[in-house]
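Asker: Pasted the sequence and its predicted model underneath.
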Amino acid sequence: MSTLLPMNKERYMKKSKQLLNESPDLIQKAFKHEEQAIIVQYIAYQVEKEKLEDEVMEIITKSNHKWSNEDLINKIPITSTSQEDNMDRMIQQMIHGSVSIYIEGEKEAVLFALPKQEHRSLNQAETESLVFGPQVSFTESLITNLNVIRWRLDTSDLVVEKLIVGERVQSEVRIVYLKSLANEENVETMRQRIKDLKVAEVEDTSVLGQLIEDSSSTVFPQLIFTELPDRFCNSISKGRVGVMVDKSPTMLIGPMNLFNFFESTEDLYMRWNMGSFIRLLRFVSMALSIILTPMYVAALTFHYEIVPSTLLVSLGQSRATVPFPPVLEALLLEMLIELLREAGARLPTKVGQTMGIVGGIVLGQAAVEAGFTSNILIIIIALSALASFTAPSYLMGTAIRIIRFPMIILAGAYGIIGIVFALSFLVIHLLKQKSLGRPYLSPIYPFQWKDFNESIIRLPFQKNAERSKSMMTKDKDRYSKDKANERKDVDRL
């Protein structure tokens, strides 16, 4: 049951302590002023103390007249103010950095927002490294992140909606999009899914993404998480919807298709032919990462005839002392690679790099000499691992590595038939997936030839006058195609 004002000074101070569970960080200052009892309350580490002393306490104590709530709001030079008669909501605002001033007898307390925010400065991105382009990353401060986005998208068309998520621990969430561009259905879908959440708390943007995604059973990510402001703003400029969560350095973007997870903003900063080549290289790498090891297992278990005779001899010699069947041999090595990768990620940076390189070389060489595996399989496993690391999205790269395990098992059980079955199942599974209700395999299904430029290849900017049809943006054209292709020499101006 909520507690409402007014009340006397003693009860007010006692009730505030009770609502904050007798917290020692609650600072209460009560004093008499012109026959008035004035109580100032705040949480010690949540407010800017210098501003509190200079802009609040000094003005109140040096005044010679009786105060009212209206006088407090008009004479204290702090713009972010509010009045609250509910003590539960008042305490909630104090937790977020507000100072509460209550004049005994008044029906409401006055709250001044003086939050003290501790956050790191803008640094280089750790999980999404780039060679070309901006290197700055988001921080845990929502205000700082909003400032960066406003700076990059300097337009009044930018909409930032505020939502509160969490029933026990509340978190501030912002939905970001361009009003004249974003499809209303996408915006409403994102907004409604966040509003409908009934959870105790949301720890991070990645947790929020898992709560609102279309399918929680698939291994494939359906929304992109990024710590790069340029990627976030670039996606917003294409008509997508972004989500920010306070105290999280990661932003969420949707809707997305499968091919968007293999894009990098670096593709835009390169020449179009270079960008297209690297993007296609990533697709080829992912395909090789999925099928290389299963094909090795299938060939050595059932289909020796597909292996060239010269290579078959060396394969037989390398496997002469291996006591395990190919499927078990492949699974053991794949697990070893995953262990090395996980250990390298968890150790400190310098130690982790050394662990990954030295551990891979030493264990691989020792395994071959001990006869636990063949040297050809080590090459194949290493190529598969390297290919999976080319994915710009960490989550997509992890999904690709997970897919290899059931494919290896099916290849060991049924050979190439098992691989074909696994690939068919994978395609059917991807056809069923959606991102914010949009097809996950777009522009392949439904087929949109003109959207290939937005996902599979990168054409010159002069050929990119139309926006993606699958995004169904309000404005279909980026610019005039004729004007973009127009060239004038100096003597013709």
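Answerer: Perfect, thanks for sending it. Numbers count the residues shown, from 1 in each chain.

Asker: C-alpha from now on. contacts and neighbour counts both.
Answerer: Will do.

Asker: could you pull out the strands for the stretch 151-300 of the chain?
Answerer: 158-165, 171-178, 224-226, 241-245, 251-254 (DSSP state E, counting those that start in this stretch).

Asker: Pull out the buried residues from the last one.
Answerer: Think strand 251-254. M251, L252, I253, G254 (16 or more other CA atoms under 10 Å).

Asker: all helices of the stretch 101-250 of the chain, in order?
Answerer: All helices of the stretch 101-250 of the chain, identified by DSSP state H, counting those that start in this stretch, fall at 142-152, 184-195, 205-212, 229-237.

Asker: Can I get the buried residues of strand 251-254 in TSV including distance to D54?
Answerer: Shown next, in TSV, are these (distance: CA to CA, whole Å):
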residue	distance to D54
M251	37
L252	40
I253	42
G254	45
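
Asker: Let me see the contact set for the most centrally placed residue in the chain.
Answerer: The C-alpha lying nearest the average C-alpha coordinate of the chain belongs to F225 (CA atoms, centre = their mean; 2.4 Å). By CA atoms under 8 Å, 6 or more residues apart in numbering, the contact set of F225 is T205, S206, T250, M251, L252, I253.

Asker: structure B:
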Amino acid sequence: MKRKNQRKKHKDDFFPKKIDELEQIMQSKFENNQDLTFTIYEQDKGQRAAVFFIQYMVDIDQVKEYLLDPFLSSQDAWSTPSLKNDIPIADQATENTLEGILKGLLVGKVYIYVEGEDEALSYFLLNKKHRQLSKAENESVVLGPQIAFTESLITNMNVVRWSIRSTDLVMEKMMIGHKYPREVCLVYVKSVANQTDVNTIRQRLEDLDVDDVEDSTILMQLFSDSSSSMFPQFYATELSDRFTHDVKQGRIGVLTENSPSGVIGPSTFFSFFESTEDMYMRWNIGSFLRLLRFIAIIFSIFITPLYIAAVTYHFEIIPTHELITIGKSRAVVPFPPLFEAMILEFLIELLREAGARLPTKIGETIGIVGGVIIGQAIVEAGLTSSILIIIVALSALSSYTVPNYMMGASIRIIRFPMMILAGLFGLIGIMYGACFLVIHLVKLQSLGRPYLAPVYPFRMKDLNKALFRLPLQFQNRRFLSFRPKEPYRYNRQEARRKHDVDK
């Protein structure tokens, strides 16, 4: 909700104003900071104008060459209409309130105000020094484009525009944050995206009542449907290819200034197990890898709790020869299976976090050498069994098959309550945990759309988009659960028709 006690704009916030009065206001607003440049120029006839900007936010060379030189060499009397013609900068606008000018200065605009005019001219000459386009670091792929977003919103918008060369592509800019405004961009294809979804996400962005937004991932948490759930309801990606692919399918994207990732919505639970490589591989290989990820996640969540439940309560489900092996392995272990498994899981998470925070080469060494040495030492010390180390290692390895980092972290956290339930109640506890998990996922929504679509509500035509892949000639439909304006990408009969060269 927006603030109810927003004060009305005072008449003094509007123009015209005296140059000296405007300078005093600007200096007071910025507390006499040295980075605010406010220069007053005067013509022979006594007419005065002010050029002001924040020094480190704009490109000084462009300000001098494209703005100051034409402005100072103008022989006509200074006025807003004449300056529009004399200054050859395409990105120009006018502003007639102090509030708008203050916000514009913070995003890299240069203002010219002629004393006595009703508005000030603004020119967007942002200093565009930023990290160059490079390969994605957190989402590694083998096939397909690998260009990652940068912290520059303009660069990211250019990458999207270069990938989606269509007049239907819409990019809506808006400012988020009251105290520290930041620019965000809403991206969608107007002929495909569902207008209800577009209006919903636009309204959620406009209704945000925050001081600032540091990153796209923070923004994603602010307008999610359920803030208490550990499952991400919007897909955050640093791959421009993944972003543009989803936008072309009818979803809505959000880009944020100073953030190297874009947000996609609505998303489903199954969206987080898709990889861009699935599109570029043969359909049978892509389907196998996607199914492999689902199996790995089920294995990751349940294999350790099943071991705990079987060893603690349900010996009868273990084959006799395996039961003897497990008994020998656990003969010297002083802890119950639950405590033993929690120690190992905590150790795995500790190594993972340490490896992620340390420099790359050192982190890889800590992850591999530390895991081997510590694991062997724990077994020799009799603090755990060798069988459980194998199970926990396979469980951790399976969780890393998730292409999305946030969903992978959620899966790893779920293992801990599952292990506690298995240690306290056995298989019944695991069933309680699984039922609670399914009910929670059924209740979740992403931008008002079902999170478990197309499994719930069931839609047969969308299964080949979520669980597996069909050959490209059968991929003519978009994801119908999101109700796109154009449900078909192409005519399947025409796509399947084969022509000879001489035709």
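Answerer: Right, received. Where do you want to start? Owing to the predicted nature of the structure, the values given are computational and were not obtained by experimental measurement.

Asker: related to what we said a few turns ago, and Q353 of structure 1, which of the helices of the stretch 101-250 of structure 1 is closest to it?
Answerer: helix 205-212 (26.1 Å; CA to CA).

Asker: now the closest one: which residue numbers in structure 2?
Answerer: Counting by TM-score structural alignment, helix 205-212 of structure 1 pairs with residues 216-223 of structure 2.

Asker: for that stretch, which positions count as buried?
Answerer: Quick answer for stretch 216-223 of structure 2 (16+ other CA under 10 Å): S216, T217, L219, M220, L222, F223.

Asker: Now distance to V332 of structure 2 too, for the residues you listed, in JSON lines please.
Answerer: Converted to JSON lines, the buried residues of stretch 216-223 of structure 2 look like this (distance: CA to CA, whole Å):
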{"residue": "S216", "distance to V332 of structure 2": "50"}
{"residue": "T217", "distance to V332 of structure 2": "47"}
{"residue": "L219", "distance to V332 of structure 2": "51"}
{"residue": "M220", "distance to V332 of structure 2": "49"}
{"residue": "L222", "distance to V332 of structure 2": "50"}
{"residue": "F223", "distance to V332 of structure 2": "52"}
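
Asker: rewinding a little: hey, which of the strands of the stretch 151-300 of structure 1 is tucked in deepest?
Answerer: For the strands of the stretch 151-300 of structure 1, average neighbour numbers computed from mean count of other CA atoms under 10 Å are highest in strand 241-245, which has a mean of 26.

Asker: Show me what that one is packed up against.
Answerer: On a contact count with 3 or more CA pairs under 8 Å, 6 or more residues apart in numbering; DSSP states H and E, strand 241-245 of structure 1 meets strand 171-178, helix 184-195, helix 205-212, helix 229-237, strand 251-254.

Asker: what range in structure 2 matches it?
Answerer: Going by TM-score structural alignment: strand 241-245 of structure 1 matches residues 252-256.

Asker: what's that stretch in contact with?
Answerer: By CA under 8 Å, 6+ apart, stretch 252-256 of structure 2 touches 153, 156-157, 182-188, 193, 197-198, 215-216, 243, 246-247, 261-266.

Asker: Likewise for stretch 292-303 of structure 2?
Answerer: By CA under 8 Å, 6+ apart, stretch 292-303 of structure 2 touches 273, 391, 394-399, 401-402, 411-412, 414-415, 418.

Asker: For it, give me the average deviation versus structure 1.
Answerer: For stretch 292-303 of structure 2, the mean deviation from structure 1 after alignment is 0.3 Å (mean CA distance after the TM-score superposition for structure 1).

Asker: which bit of structure 1 covers that stretch?
Answerer: Using TM-score structural alignment, stretch 292-303 of structure 2 pairs with 281-292 in structure 1.

Asker: In the matching stretch, which residues are buried?
Answerer: Those would be R282, F283, S285, M286, L288, S289, I290, I291, L292, for stretch 281-292 of structure 1 by 16+ other CA under 10 Å.

Asker: try stretch 201-211 of structure 2
Answerer: I201, R202, L205, L208.

Asker: residue in structure 1 matching the second one?
Answerer: Translated: R202 of structure 2. The alignment partner of R202 of structure 2 in structure 1, by TM-score structural alignment, is R191.

Asker: Please look at its match and V173 and confirm they touch.
Answerer: No. Look at R191 of structure 1 against V173 with CA atoms under 8 Å: they stay out of range, at 10.3 Å.

Asker: on that earlier part again, tell me which two of the contacts of stretch 292-303 of structure 2 sit farthest apart.
Answerer: Most distant of these, by CA to CA, are F273 and I391, 22.6 Å apart.

Asker: returning to that earlier point: do you know which of the helices and strands packed on strand 241-245 of structure 1 lies nearest G437 of structure 1?
Answerer: Checking these against G437 of structure 1 by CA to CA gives helix 184-195 as the closest, at 8.1 Å.

Asker: And for the aligned residue in structure 1 for P487 of structure 2, the neighbour number?
Answerer: With TM-score structural alignment as the criterion, the equivalent of P487 of structure 2 in structure 1 is K476. By other CA atoms under 10 Å, 14 other residues sit near K476 of structure 1.

Asker: so where is stretch 426-445 of structure 2 in structure 1?
Answerer: By TM-score structural alignment, stretch 426-445 of structure 2 lines up with residues 415-434 in structure 1.

Asker: So which bits of the matching stretch are buried?
Answerer: Within stretch 415-434 of structure 1, the residues that count as buried by 16+ other CA under 10 Å are G415, I416, G418, I419, A422, L430, L431, Q433, K434.
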